[in-house]
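Asker: Provided below for reference: sequence and predicted model.
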Amino acid sequence: MKLATYKDGSRDGQLVVVSRDLGTAHYATGIAARLQQVLDDWNFLSPQLQDLYETLNQGKARHAFPFDPAQCMAPLPRAYQWADGSAYINHVELVRRARNSEVPETFYTDPLMYQGGSDDFLGPCDDVVVPKEEFGIDFEAEIAVVTGDVPMGATPEQALEGVRLLMLANDVSLRNLIPAELAKGFGFFQSKPATAFSPVAVTLDEVGDAWQGGRLHLTLQSSWNGRKVGLCEAGPEMTFHFGQLIAHICKTRNVRAGSIVGSGTVSNKGEERNGRMEWPKGYSCIAEKRAIETIQDGKPSTEFMKFGDTIRIEMKGRDGQSLFGAIEQKIAPPAKA
């Protein structure tokens, strides 16, 4: 099934069930008002939502209305936890190679992860508001999962059983703030503003056999200012699957229902063509494009995002239809007082 949260003037919005074709929706008020309620009581409430979903798809829901992504908050407008990994080691290799730095061996066996702000997510069509262009504004197209309860010490296989929903994410980065923060040895903070998520979150059955071994084997599309810049395959080159990422968190603590875990920037390896490395599938963040340019030409030539720029992130199923709806955002300065 597909679930979204509509804006209603409150912090947490109203839960709606969305049809498979993203054409219609129905408030889930009679079952649950908020997505977090469903995650807290999944075995009891999700079958009821599934029944409503099937009725909606059959065109028999009496109070259905046209679905409008612009009315959506993030599926979980605020969450108990947002932990973002860097599961595509090719992304790390590119960035490090561009600055002539080796990737530590442990990066291939132990996932990188940071804990981001989870109290103020962006809706899929909300502006990305940044104080200054000079901060180095970058998009990051990612896959994310929402979990149920997963106990401390869970194995990767056990952790996979805790995956409840899939989403897309735009994990915005302020690249020019990152070096100074990392130099402190305490990780990202101001360089990671609010993250945006896709209009809908979907259950695993919606993606069929594209979900294999904790990886989503579909193409993630990124379009910057209307130009397609990324057609990256999300499955084959994901070094750490979602079970491993969740288990990484579970090493020393429980993961509670409503936690969101991100994949990190989806990234694919380059190919050698006529003695030169090329990246035909493009990129899912500008920092990677700049790393590619540095490797090829000795310096980056692509600038980061400016006010007025747009980013669109979307993934289509094997039938060619949009699975999650699209993240469509504009970069904007703060409103004048």
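Answerer: Good, I have the coordinates.
Asker: hey, let's count contacts and neighbours off CA atoms from now on
Answerer: Fine.
Asker: so which residues of the stretch 51-200 of the chain form strands?
Answerer: Using DSSP state E, counting those that start in this stretch, the strands of the stretch 51-200 of the chain run over residues 65-66, 81-85, 113-115, 128-129, 137-138, 141-147, 163-170, 173-174, 196-197.
Asker: contacts for the longest one?
Answerer: For strand 163-170, contacts defined as CA atoms under 8 Å, 6 or more residues apart in numbering pick out 39, 139-148, 195-198, 200-204, 262, 313-314, 324, 327.
Asker: check the fifth one too.
Answerer: Counting by CA under 8 Å, 6+ apart, the neighbours of strand 137-138 from elsewhere in the structure are 130, 172-175, 285-287, 304-306.
Asker: tabulate those residues in JSON lines, adding columns for neighbour count and distance to Gly153.
Answerer: JSON lines is the format used below for the contacts of strand 137-138 (neighbours: other CA atoms under 10 Å; distance: CA to CA, whole Å):
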{"residue": "Val130", "neighbour count": "19", "distance to Gly153": "39"}
{"residue": "Val172", "neighbour count": "19", "distance to Gly153": "31"}
{"residue": "Ser173", "neighbour count": "24", "distance to Gly153": "31"}
{"residue": "Leu174", "neighbour count": "22", "distance to Gly153": "34"}
{"residue": "Arg175", "neighbour count": "18", "distance to Gly153": "34"}
{"residue": "Cys285", "neighbour count": "26", "distance to Gly153": "33"}
{"residue": "Ile286", "neighbour count": "22", "distance to Gly153": "36"}
{"residue": "Ala287", "neighbour count": "24", "distance to Gly153": "35"}
{"residue": "Phe304", "neighbour count": "20", "distance to Gly153": "40"}
{"residue": "Met305", "neighbour count": "22", "distance to Gly153": "41"}
{"residue": "Lys306", "neighbour count": "18", "distance to Gly153": "44"}
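Asker: and here's the other structure:
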Amino acid sequence: MRFVTYAGREGDRAGLLVSQEVYALPPGVRLVDLLGDLPAAGEAALRDPAEVVPLDAVRLRAPIPDPPTVRDFMTFEQHVEGVAKLMGAGVPEQWYAAPAFYFTNPYAVRGPYDDVPVPPGCGVFDFELEVAAVIGRGGRDLSVEEAGGHIAGYLLMNDWSARDIQLDEMEVRLGPVKGKDTATTLGPVLVTPDELAPYRAGNAFDLPMTAAVNGLTVGTDRWSNMAFSYPQMIAYASRGTEVRAGDVLGSGTCGGGCLAELWGRLGLEAHAPLSPGDTVTITVERLGVQRCRVVEGAEPGADDLRASRRT
């Protein structure tokens, strides 16, 4: 099944997408509240929809517009290797030991066709093509064998990145945080695991992933090339703590899924950073297409943020 959230006349509405029509759930019902049993919710929408609207007549929001948390991992070795080249390094040995992640900003979630502003003070803006799993049932200290049963579905994710700000903050052995917190694009659809089962391969699914800027393809990969599985990611995330319904766990960028990797492999002249007016299109077969225009962002404030030095 494929679910969407769209902007209704009186707020966000959730519904089941069938072909090019949305079978709406009752007003006030959110997908995040149904993640424990999406098949039942879909059957109810088909049986007795609150409304049926053409897909092209609605503005899609992120399927989960306000996730409790967003964790972002690094599971594609090709991407890690390519970005490491930008720093004159190789893949760290520790990367192979566990699926590392950071927390990004749940307040920065945007819909699949929303404009994305350049972060204040950013001069090197980038995109990142990923696929995220959404937790349907919470848990703590989950095993890898248990964790797969806690996935409600999958969706397309773009982890927009202010590379210059990211590198600055990582010099103090923190981050990436501020370099990532202006926008994370999710959607257009949340797809249940059973619909993807025929494509199961490796650690994910044998489906193509494509990233383009202004209509020109800049990178491709296959989703199945993940070096860690989603159950491994969830088990690690839940170790000593909780995952909860609605939590979003991003795969990390696929091979060729960002400009930073292109710069690492081919040099900084390979592609200009994103700037206002650019359109980024990312696609994963069965999960749909995101198409976002980069726009001017806010100017950084003139506040003095420097620390007081000890004498």
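Answerer: Nice, thanks for sending it over. In this text, all values refer to a predicted model and were calculated from it rather than measured experimentally.
Asker: need the strands of the stretch 51-200 of structure 1 in CSV with distance to Thr55 of structure 1, can you?
Answerer: CSV is the format used below for these (distance: least, CA to CA, whole Å):
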stretch, distance to Thr55 of structure 1
strand 65-66, 13
strand 81-85, 33
strand 113-115, 38
strand 128-129, 36
strand 137-138, 41
strand 141-147, 25
strand 163-170, 20
strand 173-174, 40
strand 196-197, 26
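Asker: quick one, what contacts the nearest residue to Lys180 of structure 2 once chain neighbours are set aside?
Answerer: Leaving aside its chain neighbours, Lys180 of structure 2 sits nearest to Ser161 (5.0 Å; criterion: CA to CA, 6 or more residues apart in numbering). By CA under 8 Å, 6+ apart, the contact list for Ser161 of structure 2 reads 125-128, 179-180.
Asker: aligned partner of Pro89 of structure 2 in structure 1?
Answerer: Just to correct that, residue 89 of structure 2 is Ala rather than Pro. By TM-score structural alignment, Ala89 of structure 2 lines up with Ser101 in structure 1.
Asker: how close does that match get to Pro66 of structure 1?
Answerer: Using CA to CA, to the nearest Å, one gets 51 Å for the distance from Ser101 of structure 1 to Pro66 of structure 1.
Asker: and Gln212 of structure 1, by the same measure?
Answerer: Gln212 of structure 1 is 32 Å from Pro66 of structure 1, by CA to CA.
Asker: surely Thr185 of structure 2 touches Val109?
Answerer: Yes. Applying CA atoms under 8 Å, one finds Thr185 of structure 2 in contact with Val109, separated by 5.7 Å.
Asker: these two - which one has more neighbours?
Answerer: Shown here are Thr185 of structure 2 and Val109; by other CA atoms under 10 Å, Thr185 has more neighbours (28 against 24).
Asker: not counting sequence-adjacent ones, nearest residue to the alignment partner in structure 2 of Gln81 of structure 1?
Answerer: In structure 2, Gln81 of structure 1 lines up with Thr69, judged by TM-score structural alignment. Spatially, and ignoring its direct neighbours in sequence, Thr69 of structure 2 is nearest to Asp247 (5.1 Å; CA to CA, 6+ apart).
Asker: what residues are up against Cys72 of structure 1?
Answerer: 4-7, 123-125, 199.
Asker: what segments of the stretch 201-311 of structure 2 are strands?
Answerer: With DSSP E, counting those that start in this stretch as the criterion, the stretch 201-311 of structure 2 has strands spanning 204-205, 208-213, 216-222, 242-243, 248-250, 279-284, 288-295.
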